[in-house]
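> kindly return the folded structure for what I paste below:
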Amino acid sequence: MERVMHPSPVEPTLLRLQSHHRSELLWKEKTPYDLSIRPIKIETAWSLFTSYPSHHRVEEYLSSAGLYDVVRVGRMQYDRHLLTAMVERWRPKSHCFHLPFGEAMITLQGVQVLFGLRIDGHLIYLADIFGKGRSWRDMLEALTGYVGPISGRSFVSITNLTDFIKDELEMEPIGDDNPVAKVEKIARLSMLVILGGILLPNSSDINIRLHFLAFLDLTGSAGSYSWGSTILAYLYRSLYCASYEGARVRYGYLPLIQLIK
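This next block holds a predicted model:
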């Protein structure tokens, strides 16, 4: 007698949110094509580092902040079909993927080993910097020298930001003789692109949060933050939202999903 594997949950009473899970449409064969996962576009952010490799003086700041290994690993090509399949297997309550051979999850150790991101240290808590009456435009100009337009009060276009960095590097490339202040500004700009354009992108595809400026102290505190746990928590929230019917993953560091073992 041929054994048939039923693809849906064996015991539905244990999965109280199944009726709202995106896999429910799959079991009913009602999943439309446009519900496949559409990763956010990160080409603009990566184009900065592929076209203008960081000088070793900038690399030192990025390394001390614990972010340079991400640049060294480089950009990974997204597999939409794999991402869609993995999200359909994600269970928000258990925070793991339910696969035919068992459960799998993204761990802090994996984040650290694969991308060199710190998983201990100070937590990133944006609520600490809200409502302090600080002008993000003034802070952006003071820390980076950027005087271009911003979106609203706390966002900047990633295209405008990367174009500004490229223009700065074209006019005055970073070398061994540049003033420290110049190198620090380019380092902060690069860190802002890494955080807001690659590791912690939002769903807009085009803007970077200026709140990251509060964590870019190059005197040493930038390297004391637990970037790895922040990035993993942010991705978990993205998966939580995307696992429900009609949603998509549009933010978070998606290579962590593709590299899960």
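
> going forward, measure contacts and count neighbours with C-alpha atoms only.
OK.

> could you pull out the strands in this protein for me?
90-91, 96-99, 102-104, 155-157, 207-209 (DSSP state E).

> of all these, which one is nearest residue 72?
Comparing the strands of the chain against residue 72 with Cα to Cα, the closest turns out to be strand 207-209 (21.6 Å).

> same for the closest one, what does it pack against?
strand 155-157 (3 or more Cα pairs under 8 Å, 6 or more residues apart in numbering; DSSP states H and E).

> from the contact counts, what lies against the strand it packs on?
strand 207-209.

> contacts for the strand it packs on next, please.
Residues outside strand 207-209 that contact it (Cα atoms under 8 Å, 6 or more residues apart in numbering): 151, 154-158, 192-193, 196-197, 201-202.

> same question, stretch 85-98
Contacts of stretch 85-98 (Cα under 8 Å, 6+ apart): 22-23, 99, 103-106, 236, 239-240, 242-243, 257.

> looking at these, spot the one nearest residue 178.
Proximity of the contacts of stretch 85-98 to residue 178 (Cα to Cα) peaks at residue 257, which lies at 40.0 Å.

> and that closest one, how far from residue 68?
20 Å (Cα to Cα, to the nearest Å).

> for comparison, sequence B:
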Amino acid sequence: MLLWRQQEHRAAYISSRDTEGSIVSSYCHFMPEPHPSIVPIIQEARFSGVAKLRHLKFDHSLVTALVERWRPETHTFHFPTGECTITLQDVSLQLGLPVDGPPIIGPTMLDWDEMCETLLGIIPVNGESIVGSMIKLKWLGDNLFPIDENSSIEVIHAHARAYILGLIGGVLMPDKTRNKIHLICPLLHQFQEFHQLSPLVCQWSGGRVLNYRNVPHNDLVGYRARIDHMQQNQFIWVPYEGFGSIIDVEAYRDQAIWTSCTTLICFAIVEWHQSDMVKLQFRLSQEIHEEPNNLDHLHKLDMRVRQDKN
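A predicted model of the protein is given here:
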């Protein structure tokens, strides 16, 4: 049985008239434009692509319609035309981030106050601005050191580390608390190490302004209807074809593993890259699915229990 969580899936309660109170909240934190002094560091850390996404606008109804099509059992969206998902290829070509490297893990039994002072140059107020290994994004933004052309290299690096933390926790992977970020400072200790974790930024849109004037906004019922009646020729399985001339060749360096079935790990978060379910996205033949990997036991682990238990 491929789908075993139907009774608890929000799609089980959908009514065509169900719009009020059912919209999924989506959010990210606004990040200011990086100071020119830290731009080279952000580029060296391979976060330039993420920095371009620092202010996003959401269509909450569209997000809701997509969430209703998402199945946690297979880690794919289920559409009338077939299954699709966010792949390692999307991460490479849209964000310019690397997808081949060591898992993002490390020791968590640390003195976080000392870590903040060493890497960010300031100690947050314990119990207010920092709780365990999490710091408030507002505190992070309010306490970014003001920098100018006369700032020391230590201050500039501390500012850059804080900015990258803000990108991770406010734009790339917002925590559902909406105002905190896990303090993964060990990953920020040496910017050179990001070369292992982070390819060159790819502007696959080519700087074009996308026009959505003829697309309805915030119409949950309309989005559901359009998805329900989607035809095979209306779904673009390989959206990057034709953009080869504007995507940096470095973005393709991890191409060999884009179709791999593997775990995606970030500390307590473990998800499965279920590429065998979406072979059509890579112009491959799609055979009948085998039973997907059940990660329910891993999803029950989080950072809210004793550190030695996780």
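
> how close are the two chains, by TM-score?
TM-score of the superposed chains, computed with TM-score structural alignment, normalised by the length of structure 1, equals 0.70; 205 aligned residues with a Cα RMSD of 2.8 Å.

> neighbour-wise, which of residue 257 and residue 68 of structure 1 wins?
Of the pair residue 257 of structure 1 and residue 68, residue 68 is the one with more neighbours under other Cα atoms under 10 Å, namely 23 against 19.

> quick one: map the more buried one onto structure 2.
Residue pairing (TM-score structural alignment): residue 68 of structure 1 is matched to residue 48 of structure 2.

> check residue 184 of structure 1 too.
That one, residue 184 of structure 1, aligns with residue 157 by TM-score structural alignment.

> ok, its match - contacts?
38, 41.

> do you have the helices of structure 2 handy? List them.
Secondary structure of structure 2 by DSSP state H: the helices cover 39-44, 48-51, 60-67, 88-90, 112-120, 137-142, 153-167, 194-197, 220-228, 296-299.

> to residue 16 of structure 2, which of those lies closest?
Among those, helix 220-228 comes nearest to residue 16 of structure 2, with 6.3 Å by Cα to Cα.

> residues in structure 1 aligned with that closest one?
Aligned by TM-score structural alignment, helix 220-228 of structure 2 corresponds to no residues of structure 1.

> buried ones in that helix, by neighbour count?
Buried positions in helix 220-228 of structure 2, judged by neighbour count with 16 or more other Cα atoms under 10 Å: 220-224, 227.

> stretch 217-232 of structure 1 now?
Those would be 218, 222-232, for stretch 217-232 of structure 1 by 16+ other Cα under 10 Å.

> likewise for stretch 42-51 of structure 1?
Under the neighbour-count criterion of 16+ other Cα under 10 Å, stretch 42-51 of structure 1 has 42, 44-46, 48-49 buried.

> and the contacts of that stretch?
With Cα under 8 Å, 6+ apart, stretch 42-51 of structure 1 has contacts from 71, 75, 158-159, 162, 166, 193-194, 197-198, 205.

> kindly report the same for stretch 153-166 of structure 1.
44-45, 48, 52, 135-137, 146, 148-151, 186, 189, 193, 197, 206-211.

> so what's the gap between that stretch and the chain middle?
In terms of Cα atoms, centre = their mean, to the nearest Å, the centre of stretch 153-166 of structure 1 is found 17 Å from the chain centre.

> hmm, back to that, quick one: buried ones out of the contacts of stretch 42-51 of structure 1?
Using 16+ other Cα under 10 Å as the burial test, the contacts of stretch 42-51 of structure 1 include 71, 75, 158, 162, 166, 193-194, 197-198, 205 as buried.

> of those residues, closest to residue 16 of structure 1?
Distances from residue 16 of structure 1 to those, taken by Cα to Cα, are shortest for residue 205, at 32.9 Å.

> to which residue of structure 2 is that closest one aligned?
Under TM-score structural alignment, residue 205 of structure 1 pairs with residue 178 in structure 2.

> how close does its match sit to residue 25 of structure 2?
In terms of Cα to Cα, residue 178 of structure 2 sits 11 Å off from residue 25 of structure 2.

> got it, and residue 13 of structure 2?
Taken as Cα to Cα, the span from residue 13 of structure 2 to residue 25 of structure 2 is 18 Å.

> go on, residue 54 of structure 2?
18 Å.

> between those two, point out the one with more neighbours.
Set residue 54 of structure 2 next to residue 25 and count neighbours by other Cα under 10 Å: residue 54 wins out with 19 against 11.

> ok, now which ones touch that one?
29-33, 167, 171.

> if we can go back for a sec, from the buried residues of stretch 42-51 of structure 1, pick the one nearest residue 171 of structure 1.
residue 48 (15.3 Å).

> and residue 154 of structure 1, what pairs with it in structure 2?
With TM-score structural alignment as the criterion, residue 154 of structure 1 matches residue 133.

> apologies, that question was intended for residue 97 of structure 1.
Under TM-score structural alignment, residue 97 of structure 1 pairs with residue 77 in structure 2.

> nearest residue to that match in space, please, no chain neighbours.
residue 70 (4.3 Å; Cα to Cα, 6 or more residues apart in numbering).

> want to throw the contacts of stretch 42-51 of structure 1 into JSON lines with distance to residue 174 of structure 1?
Below are the contacts of stretch 42-51 of structure 1 laid out as JSON lines (distance: Cα to Cα, whole Å):
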{"residue": "71", "distance to residue 174 of structure 1": "18"}
{"residue": "75", "distance to residue 174 of structure 1": "23"}
{"residue": "158", "distance to residue 174 of structure 1": "21"}
{"residue": "159", "distance to residue 174 of structure 1": "21"}
{"residue": "162", "distance to residue 174 of structure 1": "16"}
{"residue": "166", "distance to residue 174 of structure 1": "11"}
{"residue": "193", "distance to residue 174 of structure 1": "18"}
{"residue": "194", "distance to residue 174 of structure 1": "19"}
{"residue": "197", "distance to residue 174 of structure 1": "22"}
{"residue": "198", "distance to residue 174 of structure 1": "23"}
{"residue": "205", "distance to residue 174 of structure 1": "29"}
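
> next one: residue 140 of structure 2 from residue 134 of structure 2, what distance?
11 Å.

> more neighbours, the two?
Per other Cα under 10 Å, whichever of residue 140 of structure 2 and residue 134 has more neighbours is residue 140, with 21 against 15.

> can you report how many residues neighbour residue 93 of structure 2?
25.

> just give me the match in structure 2 for residue 106 of structure 1.
Looks like residue 106 of structure 1 aligns to residue 86 there (TM-score structural alignment).

> swap in residue 21 of structure 1?
Counting by TM-score structural alignment, residue 21 of structure 1 corresponds to residue 9 in structure 2.

> same check on residue 130 of structure 1?
Match for residue 130 of structure 1 (TM-score structural alignment): residue 108.

> so who does residue 188 of structure 1 touch?
Taking Cα under 8 Å, 6+ apart, one finds 143-144, 216, 218 in contact with residue 188 of structure 1.
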